[in-house]
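Chemist: with the input below, show me the fold.
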Amino acid sequence: MIAGLAFRLGLVLHDPLNARAVYWLMPGRLDGLMTGAALALVARSPGGLLRLNAFAPLALGAGGLALGALAVSRGGLYVTDPVVAVAVYPILALVFGSLLVMAQTAPPTGRLVRALSGASLGKWGKYSYAIYLVHYPLLGAIEWKTTFYQREVALLGGSRLPSVLLLAAVTISLSYGLGWLSYHLYEKRFLSLKRYFSQQRSQADQSAARDATTLQRETFARVS
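Modeler: The predicted structure follows:
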């Protein structure tokens, strides 16, 4: 995370007008990757993520407040803003890392687990890689070829919020559609090849290999 922060600072100080490069280049967004890696190590250590369970809601609240304060102070969370480019990624890592801890340690029948286990979210996860790849070029193409998102609404004091929300809805819908096509026409064909690499495991091995997340949730349920 320190390396990611140093990379972002270096880019912004070198060229403040090109803060968007922080979003484009992977080293500028190491915070989320490092947070996930750290949580994976904690999950495999004695006590697992349960050790962080008490702090996760506090961290989530603090991260949410920090994100809101940054958005208000900078007039939005624009990737072209050098301050946002430097500060927003560790805050996002804190927010989603905390949410991940809460989800992994919550009781299996809890509202959070049930909400995050919904079929609709599962589909977004299934198509997420292609959505990740196409959403930004798609957004750029829409902004390049159209101007509807710049229209102001007189009834709302000249606000562009409805137009921007429409742009978001169009981009999200098209990204999901392209992600669906990519999965069913391309990705699924390669995933089906995994059947040639599966290894048979003995029943003893299968019974011994219990899922760590399930164990943590069972422990949390007994404690609570």
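Chemist: could you use CA atoms for every contact and neighbour count after this?
Modeler: Noted.
Chemist: next secondary structure after the lengthiest helix in the chain?
Modeler: The helix spanning the most residues in the chain, taking DSSP state H as the definition, is helix 82-105. Using DSSP states H and E, the helix or strand that follows helix 82-105 towards the C-terminus is helix 111-116.
Chemist: the strands in the chain, which residues?
Modeler: In the chain, no strands are defined using DSSP state E.
Chemist: residue boundaries of the helices in it?
Modeler: Using DSSP H, the helices of the chain run over 2-14, 20-24, 30-43, 56-74, 82-105, 111-116, 119-126, 128-145, 161-182, 188-191, 203-208, 212-223.
Chemist: how about the last one: buried residues?
Modeler: Put plainly, it is helix 212-223. Across helix 212-223, burial judged by 16 or more other Cα atoms under 10 Å covers 213, 216, 217, 218, 219, 220.
Chemist: now the angle from that helix to helix 82-105?
Modeler: Computed by axes from the mean of the first three to the mean of the last three Cα atoms, to 10 degrees, the angle separating helix 212-223 from helix 82-105 equals 70 degrees.
Chemist: another sequence for comparison is provided below:
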Amino acid sequence: MVSPLISRHDSAISHNYIPSLDGVRGIAICAVLAVHTFANMFPGSALGALGVDLFFVLSGFLITGTLLDSKHSPTYFRDFYAKRILRLFPVAYLYLLVTAFLFPTLHRMLGTSMPDYAGDWWWYLAYVPNLKPGQGAGDPYLWHFWSLAVEEQFYMFWPFLVLLLPTRWLFRSCLAMVAASLFFRIYWVGSGESIQLVYRNTFARVDAMAIGAAVLLVQRQYQKLLPAVRSISIVAAALFLVTLPILGVSEKSPWMRTGGQTLAGLAFGGLILYATENRYNWLSWRPLRQMGKYSYCLYVIHVAVIAHMEWVQAFLTRKGVPGMQWVAVLASMPLCYGIAALSWSWLEAPILKLKSRFQGQRSAEDRVAVSAEPAAG
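Modeler: All right, here's what the predicted structure looks like:
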């Protein structure tokens, strides 16, 4: 019998497909869109910033599975990096081109100013904007690329660890990375470092991906630890929720940037475990899966779309058009979704067909509708 959450067409997909993981990705992108759209209206929406942590945990889970499945392939590195390039570069670099050439033209037409990125483009082309002074936090249209950079930097060393380390040492490395990342955050916050450094630095964020990798390893190699993982994730979620009213939800909160971030990552690890063990649950709801399917492009473009809709809103307000305070909110999300749907059909899906040329053994990444998406921020 087909689940009411899944169409008959979906049920015909390979048994390796886990619809609920697309739903997890859908939750993550919805959270990010919420915080960047409603943050000034509803302070509680600041929790949406945790969508980036959920993306990171999911990425660590999927990428580790992909690498383990192809560990003995003679084309291990070629296949992995070729598939990453095919998935990530087209949308990101097209967006950078639009930002470099189209947006300045729009600014000139509207008589507004736009910062000159002439000396900064290489930071974004090389996926290292989180390493530039200020971590790119003040760069219009591009400030959210820090999370893409964090994932790319994770991809630079993680495949080597997966290849070289036995499973038991890989698992221990995950635990060590979680502890080290928490230590870095506590040290930097205590030293009075910029919150942007703590928020956007790879060393301070890698624990989320390590948690995802550890969950994958437990599920595959250390099943006896599964009850403990479930318990830890539940306790972490409870502690996180209990501390919110006391310690605050702002991304500038020292608690959120230290222990709160770790608790959220542990809770998300439990959510991903639940999703993989119950592939046709509420996470398989079609709208969630569709948001997950388009999540990468949604993440890349949403900052610019929201900014331009706010311009339209301000322009109409100056002209005396009534009821314009909700224009940016009501128009941005449908526009983002439409652009992302077109991007999927015309750009991403055709390019992703090339990934078949770099298939070794069937990987964990193939168990979901699309490959692991970069994070949000």
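Chemist: thinking again about what came up before, and the helices of structure 1, which is most packed in?
Modeler: Most buried of those by mean neighbour count (mean count of other Cα atoms under 10 Å) is helix 82-105; its value is a mean of 21.
Chemist: residue 176 of structure 1 and residue 94 of structure 1, how far apart?
Modeler: According to Cα to Cα, to the nearest Å, residue 176 of structure 1 and residue 94 of structure 1 sit 27 Å apart.
Chemist: now do residue 70 of structure 1
Modeler: For residue 70 of structure 1 relative to residue 94 of structure 1 (Cα to Cα), the value is 14 Å.
Chemist: now residue 67 of structure 1
Modeler: From residue 67 of structure 1 to residue 94 of structure 1 the distance is 10 Å (Cα to Cα).
Chemist: if we can go back for a sec, can you check which part of structure 2 the longest helix of structure 1 sits on?
Modeler: Counting by TM-score structural alignment, helix 82-105 of structure 1 pairs with residues 254-277 of structure 2.
Chemist: same thing with stretch 116-124 of structure 1?
Modeler: Taking TM-score structural alignment, stretch 116-124 of structure 1 hits residues 283-291 over in structure 2.
Chemist: check what contacts that stretch and list those residues.
Modeler: 5-6, 19-27, 29-30, 275 (Cα atoms under 8 Å, 6 or more residues apart in numbering).
Chemist: who are the contact partners of the residue lying closest to residue 230 of structure 2 once chain neighbours are set aside?
Modeler: Spatially, and ignoring its direct neighbours in sequence, residue 230 of structure 2 is nearest to residue 270 (5.8 Å; Cα to Cα, 6 or more residues apart in numbering). Applying Cα under 8 Å, 6+ apart, we find residue 270 of structure 2 in contact with 229, 230, 233, 234.
Chemist: hmm, which of those residues are common to structure 1?
Modeler: Mapped onto structure 1 and checked by both residues aligned by TM-score structural alignment, their matches' Cα atoms under 8 Å, the contacts of residue 270 of structure 2 keep the contacts 229, 230, 233.
Chemist: and those, which is closest to residue 10 of structure 2?
Modeler: residue 230 (28.5 Å; Cα to Cα).
Chemist: between the kept ones among the contacts of residue 270 of structure 2, which is nearest residue 108 of structure 2?
Modeler: Closest approach to residue 108 of structure 2 among those (Cα to Cα): residue 233, at 50.9 Å.
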